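>>> structure for the following, please:
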Amino acid sequence: GVHADPDRIVVCAGFLGGLGVLADLLRHRGTRSVAVESYGLPHHRRLLTRAGLGTPPLPFDDRGTRPGDDDHPATAGAVLLTPSHQFPMGLPLLPERRTALIDRARRTGGLVLEDDYDGEFRYDRQPVGALQGLDPDRVVYLGTASKSLAPGLRLGWLVLPPSLVEDAMDAMAGRTPGVLDQLTLAEFMARGDYDRHVRAARLRYRRRRDALVAALAGRAPDVRVTGIAAGLHAVLRLPAGTEQQVVRAAAWHGLAVHGLSTFRHPDADVAPLDALVVGYGTPPDHAWAGALDALCRALP
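Below is the predicted model of the structure:
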């Protein structure tokens, strides 16, 4: 559902490269802050902060991210969020909240930065339409090949409102990814190999997700698994006060997992929640069963 006329598309060096370009562009235009989600990747916040932008957190409740009230600081400048599959909580942005967010951007003249970080990998639902399709002149769509192919490829794309294309190109000076990588990916897509690869990967990751859910149901029935309709990770809800203990136990078993607190904005007005964020895309196939067994042994 993305309005992606070629004249709107700027190829960048992965998601962080694109976000860096947008941060410079926004600051140059006088933007003082980019609102972010209460739970999200800390290095995204750090990049915006280094660019001289504030990062006020958006409200969050048990139904996901809330765009904020009219007097909320998020209404100024821009908003960065993951509307199709919130990272790490795994909730899609509700239809009425999507509409409210777009309406607010129109009223205030702000921008919405849409991070479609794992849109290729969905399992139990139909694709969620891109927020950009609701208003291509107020939403910047950021996509990347890092999840579908490899993070080391460092290829991403910005689908921009026409009014931002020239400024984005100026901000891209010296940050363009290698032409050979771009041409290789273009050929991979044109031959249909990219689509075939994504379909095969989606099936493989769905099987991993199902194995994770089954293992936890049998060996850790008190642990609730959420956020699994799409993406490459699951959120495991833990008994109160046990998060750091479980993270240490997992490390002792050779697993690198993150506590949910790692992703919580330090200024977010949300109650602390003990949970693990467990990615299932990294282990090679031959190590997956062993990783699952180690995870179950680390859980309370």
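>>> please make it C-alpha for all contacts and neighbour counts, starting now.
Noted.
>>> just to be sure, residue 142 is in a strand?
Yes: assignment of residue 142 by DSSP: H, G, I helix; E, B strand; the rest coil places it within a strand.
>>> what is the strand or helix carrying residue 98 packed up against?
For residue 98, the element it lies in under DSSP states H and E is helix 95-108. In terms of contacts (3 or more C-alpha pairs under 8 Å, 6 or more residues apart in numbering; DSSP states H and E), helix 95-108 is packed against strand 111-115.
>>> and this one, so I can compare the two:
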Amino acid sequence: MKRIGVLTSGGDAPGMNAAVRAVVRKAIFHELDVYGVYNGFEGLMEGNIKKMELGSVGDIIQRGGTILYSARSMDFKTDKGQKIAIEQMKKFGIEGLIVIGGDGSFRGAQKLTEKGFPCIGVPGTIDNDIPGTDYTIGFDTALNTIVDAVDKIRDTATSHERTYVIEVMGRDAGDLALWAGLANGAESVIIPEKQESFESVVAKLKRGQVRGKKHSIIILAEGIGSGMDYGKRIEEETKMDTRVTVLGHIQRGGSPSGYDRVLASRLGAKAVDLLMDGIGGRMVGIQNNVVVSHDFSEILDKKHEINMNMYELSNQLSI
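Predicted structure coming up:
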């Protein structure tokens, strides 16, 4: 293989640029040509493809977002769209593609591989919801963004003796909420995988009030539902002064943490190694600090699982 492509797809995540940098520089180190695909699979079909040099990825390791941009494409989900994408890559002489994104992006990469065009997936999503890897690129940075925000909210919660419900991202996974709840000492963590009953949350708040507790923090994963609705229920049931903060897309931005930069560099480089070995249809990941790879079918047919030991620990420490 002498020429490869790289794209980012789905929601952006801090560290995607570090992964793009690793792919480009690792490929050039091994004397491969590397082409950047702009605007995800949509740009792939449109032929929005440019050759990248060492300087193309200079000074981006510390930047959030993605210099290749990202876009969702309904047309690419069709057989016709996938064939158009392959023809575009053949036009540029691209022989393999690295896709940085989440499970939806990997399903697209799997379709291309099934059509004879080898693809490697690199997990980039703040949700940390991809099986086969302990961490996804962007999760650590998003977690630290939440922790910093909750620390600030706790200051005002203490000053005004309020209960705060804080809604965090994560789609259908509760990792961000769980890790942030444990890191911030939240009184309750509400996640899709293990829903604490509303009655239990209220009882915990009332116990704290009886012993003189002046404020409480509840972290709610967006997969549960609206933080605004949950906060309203809390206030109606407890008569406590309750506020709601929806952190929103602030969690997807910002300079990637040191961990995310290193993780992205390791996974991006491994993806290039696999393509050089003529291997496609796999996702790279990190397990027990070892870089691994799994067949797309192994991870896309599985469901992400939460660390229940951490959930129980969070409950035990929030009595």
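>>> just give the TM-score of the two.
The TM-score (TM-score structural alignment, normalised by the length of the first structure) is 0.31; 148 aligned residues with a C-alpha RMSD of 6.1 Å.
>>> what residues of the helix holding residue 98 of the first structure count as buried?
Buried residues in helix 95-108 of the first structure, counted by 16 or more other C-alpha atoms under 10 Å: 97-102, 104-105.
>>> need the strands for the stretch 101-250 of the second structure, in chain order.
When assigned using DSSP state E, counting those that start in this stretch, the strands of the stretch 101-250 of the second structure occupy the ranges 119-123, 163-168, 188-190, 216-221, 242-246.
>>> which helices and strands does the top helix by length along the first structure pack with?
Counting by DSSP state H, the longest helix found in the first structure is helix 193-219. The helices and strands touching helix 193-219 of the first structure, judged by 3+ C-alpha pairs under 8 Å, 6+ apart, are helix 285-298.
>>> now the angle between helix 193-219 and the helix it packs on, please.
30 degrees (axes from the mean of the first three to the mean of the last three C-alpha atoms, to 10 degrees).
>>> immediately after the longest helix of the first structure, which helix or strand?
That would be, after helix 193-219 of the first structure and using DSSP H and E, strand 224-226.
>>> show the subsequent helix or strand relative to that next one.
Downstream of strand 224-226 of the first structure, the first helix or strand assigned by DSSP H and E is strand 233-237.
>>> just want the angle from that next one to helix 193-219.
20 degrees.
>>> the next helix or strand after strand 233-237 of the first structure: which residues count as buried?
Following strand 233-237 of the first structure in sequence order, the next helix or strand is helix 243-252 (DSSP H and E). Neighbour counts over helix 243-252 of the first structure (16+ other C-alpha under 10 Å) mark 243-244, 246-250 as buried.
>>> so what's the residue lying closest to residue 213 of the first structure once chain neighbours are set aside up against?
In this structure, residue 213 of the first structure finds its nearest non-sequential neighbour in residue 225, 7.1 Å apart by C-alpha to C-alpha, 6 or more residues apart in numbering. Contact analysis of residue 225 of the first structure by C-alpha atoms under 8 Å, 6 or more residues apart in numbering lists 213, 234-237.
>>> I'd like to know how many residues surround residue 211 of the first structure.
15 (other C-alpha atoms under 10 Å).
>>> check the gap between it and residue 204 of the first structure for me.
11 Å (C-alpha to C-alpha, to the nearest Å).
>>> would you mind giving the buried residues of helix 95-108 of the first structure as a markdown table with distance to residue 188 of the first structure added?
Shown next, in a markdown table, are those (distance: C-alpha to C-alpha, whole Å):
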| residue | distance to residue 188 of the first structure |
| --- | --- |
| 97 | 37 |
| 98 | 33 |
| 99 | 36 |
| 100 | 38 |
| 101 | 36 |
| 102 | 35 |
| 104 | 39 |
| 105 | 36 |
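>>> of all those, which comes closest to residue 19 of the first structure?
residue 105 (18.7 Å; C-alpha to C-alpha).
>>> surely the closest one and residue 113 touch.
No: assessed by C-alpha atoms under 8 Å, residue 105 of the first structure is found out of contact with residue 113, at 10.9 Å.
>>> neighbours of residue 210 of the second structure, how many?
Neighbour tally, residue 210 of the second structure, other C-alpha under 10 Å: 9.
>>> list the residues that contact residue 51 of the second structure.
Neighbours of residue 51 of the second structure in contact, by C-alpha under 8 Å, 6+ apart: 33-36.
>>> ok, now residue 267 of the second structure?
19, 122, 284-286, 291.
>>> so it is in which element?
Here residue 267 of the second structure is assigned to helix 258-276, by DSSP H and E.
>>> surely residue 276 of the first structure touches residue 258?
Yes: using C-alpha under 8 Å, residue 276 of the first structure is in contact with residue 258, at 5.8 Å.
>>> wait, a helix at residue 17 of the first structure?
Yes: assessed by three-state DSSP, residue 17 of the first structure belongs to a helix.
>>> that one - how many residues pack around it?
Residue 17 of the first structure: 21 neighbours (other C-alpha under 10 Å).
>>> distance of it from residue 111 of the first structure?
18 Å.
>>> of residue 276 and residue 258 of the first structure, who's got more company?
residue 276 (25 against 21).
>>> without its sequence neighbours, what residue ends up closest to the more buried one?
residue 259 (4.6 Å).
>>> just residue 105 of the first structure next, same as before
residue 111 (6.0 Å).
>>> my read: that neighbour touches residue 103, true?
No: applying C-alpha under 8 Å, one finds residue 111 of the first structure not in contact with residue 103, separated by 11.0 Å.
>>> list the contacts of the spatially closest residue to residue 147 of the second structure that is not a sequence neighbour.
Leaving aside its chain neighbours, residue 147 of the second structure sits nearest to residue 180 (5.9 Å; criterion: C-alpha to C-alpha, 6+ apart). Residue 180 of the second structure is in contact with 143, 146-147, 219, counting by C-alpha under 8 Å, 6+ apart.
>>> quick check, nearest of those to residue 184 of the second structure?
Using C-alpha to C-alpha, these come closest to residue 184 of the second structure at residue 147, 6.3 Å.
>>> neighbours of that closest one, just the number please.
For residue 147 of the second structure, using other C-alpha under 10 Å, the count is 19.
>>> might one say that it is in contact with residue 179?
No: with contact defined as C-alpha under 8 Å, residue 147 of the second structure and residue 179 do not form a contacting pair (9.1 Å).
>>> circling back to that earlier point, tally of neighbours for the residue nearest to residue 105 of the first structure?
Applying other C-alpha under 10 Å, I find that residue 111 of the first structure has 24 neighbouring residues.
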